[in-house]
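Enquirer: sequence first, then the predicted structure, then my questions.
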Amino acid sequence: MTIDKQQLQKLLWAEAASFRADCADWKRNTEALDEFLGEKTVGEVALELLAENEALLKLAPSKEIIWCACGDGHAANSYGAGFMDANGGVCQNCDAAQPMVSCPLELFETLRDSANTEADEHRQCMATYRPLRQASLDSVVKKCDDLLAAKGKGEQS
């Protein structure tokens, strides 16, 4: 709707206030409002404003949040939520969207054992010299152990 909403509001308040006060200015304010509206009635303008407001509400971010497996949330009517809907429930840049790589369990156990051996050797020789590397190695071994435990197979180190 192309109407000066600030001017409309000013004229409506003036008309309403003068009507309530049973003021002599009421007729003048009503005529000014009618002149401003031209061919439209106050009711028509109100309906157009309500329709415009409804359309704007549809564009506003939704209060409902759609959550991705990675923990990111997106407003229900946002691009992110639309992307998730079209992409099997995962958001555009999350880790959950990365395909899982499968390998034989024996190979995975061998990799875990190798990382564990390297972590043990590092702990004996350089753990105090490179504590971040030690933490990284320990983390890799723990993740492997956790994945193997989830599968219900493999010997825990």
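Expert: Structure received.
Enquirer: hey, let's count contacts and neighbours off CA atoms from now on
Expert: OK.
Enquirer: the chain: strands as residue ranges?
Expert: Secondary structure of the chain (DSSP state E): strands at 65-67, 73-75.
Enquirer: use this one as the comparison:
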Amino acid sequence: MHKKWSIFVMVSLLVLSVSVNKVQAKSASKIFLHYTDDATKKAVKGVTFTLNKVAGEGKSGYVFTKAYQKNKVTLSSDDTLKNIQIAKQLEKVSKKGIKRTTNKQGKITFNNLKAGVYLIRQTKAAGSAKNYQKIEPFLVYLTESTKKVTYDLTAITPVTMTVFG
């Protein structure tokens, strides 16, 4: 009886150690966008944004996806000005992507994203959203530890100048 109990305990410990040592699945990240009017602070509905994965995480930095491999740029999450320039350059070669349109609360969400670098660009505006300046493309850097990223975007009405003379 004692021998059977010892074998049971040893097998139980082995099973327990196997289940404890399983690698946890990497969690997915989310990007939230909230788009509001600069003057009224009201939500802007009907703006379509497109998300493209530009690069994934490699062992020694970011590795461009196939669609972006020909670009001669270096990604850097620390340099905001450089990232604006890179986003504009990458926008020129971007084609398809994941499209989302702002709802009546001015919100959209991109779900189930893996670590990497993403380009977000405004691709369409409908209804009263056409009255605002287009949002410049921008890059979002997601790491394995990123759960969610929220961007508050501000819609600005273009200024018109009248010259009297």
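Expert: Good, I have the coordinates. Treat the numbers as computed from the prediction; the structure is a model and nothing was measured.
Enquirer: overlay them and tell me the TM-score.
Expert: Remark: TM-score between the superposed chains equals 0.22 [TM-score structural alignment, normalised by the length of the first structure]; 67 aligned residues with a CA RMSD of 5.8 Å.
Enquirer: just put the strands of the first structure in TSV and tack on mean neighbour count and distance to residue 53 of the first structure.
Expert: Shown next, in TSV, are the strands of the first structure (neighbours: other CA atoms under 10 Å; distance: least, CA to CA, whole Å):
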stretch	mean neighbour count	distance to residue 53 of the first structure
strand 65-67	18	22
strand 73-75	18	20
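Enquirer: ok, which stretches of the first structure are helices?
Expert: For the first structure, the helices defined by DSSP state H occupy 5-20, 25-37, 42-59, 79-86, 105-125, 131-151.
Enquirer: by contact count, what packs against the shortest one?
Expert: In terms of contacts (3 or more CA pairs under 8 Å, 6 or more residues apart in numbering; DSSP states H and E), helix 79-86 of the first structure is packed against strand 73-75.
Enquirer: who touches residue 63 of the second structure in this structure?
Expert: Contact analysis of residue 63 of the second structure by CA atoms under 8 Å, 6 or more residues apart in numbering lists 55, 56, 57.
Enquirer: before we move on, the earlier item: the strands of the first structure into a markdown table, with extra columns for distance to residue 135 of the first structure?
Expert: Shown next, in a markdown table, are those (distance: least, CA to CA, whole Å):
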| stretch | distance to residue 135 of the first structure |
| --- | --- |
| strand 65-67 | 31 |
| strand 73-75 | 31 |
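Enquirer: do you know which of the helices of the first structure lies nearest residue 66 of the first structure?
Expert: With CA to CA as the measure, helix 79-86 is the member of the helices of the first structure nearest residue 66 of the first structure (6.3 Å).
Enquirer: any buried residues in that closest one, and which?
Expert: 80, 81, 82, 84 (16 or more other CA atoms under 10 Å).
Enquirer: same list, those residues, but as a markdown table with distance to residue 139 of the first structure please.
Expert: Below are those laid out as a markdown table (distance: CA to CA, whole Å):
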| residue | distance to residue 139 of the first structure |
| --- | --- |
| 80 | 32 |
| 81 | 33 |
| 82 | 35 |
| 84 | 31 |
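Enquirer: if we can go back for a sec, show me the contacts of residue 63 of the second structure that map onto strands.
Expert: Per DSSP E, those map to strands at 55, 56, 57.
Enquirer: for those, which single residue is the most surrounded?
Expert: residue 55 (22 neighbours; other CA atoms under 10 Å).
Enquirer: just to revisit the earlier point, of all the contacts of residue 63 of the second structure, which comes closest to residue 6 of the second structure?
Expert: residue 57 (46.5 Å).
Enquirer: surely the closest one touches residue 141?
Expert: No. The pair residue 57 of the second structure / residue 141 is not scored as a contact, 9.9 Å apart, by CA atoms under 8 Å.
Enquirer: residue 11 of the second structure: which of the ones in strands among the contacts of residue 63 of the second structure is nearest?
Expert: residue 57 (39.0 Å).
Enquirer: spatially nearest residue to the closest one, not counting backbone neighbours?
Expert: The spatial neighbour of residue 57 of the second structure that comes closest, neighbours along the chain excluded (CA to CA, 6 or more residues apart in numbering), is residue 116 at 5.3 Å.
Enquirer: list the contacts for the one you found?
Expert: Counted by CA under 8 Å, 6+ apart, residue 116 of the second structure has contacts 53, 54, 55, 56, 57, 62, 141, 142, 143.
Enquirer: could you measure from it over to residue 142 of the second structure?
Expert: Here residue 116 of the second structure is placed at a distance of 5 Å from residue 142 of the second structure (CA to CA, to the nearest Å).
Enquirer: same question, residue 8 of the second structure
Expert: 45 Å.
Enquirer: compare the two (neighbour count), which wins?
Expert: Neighbour count, other CA under 10 Å: between residue 8 of the second structure and residue 142, residue 142 has more, with 23 against 12.
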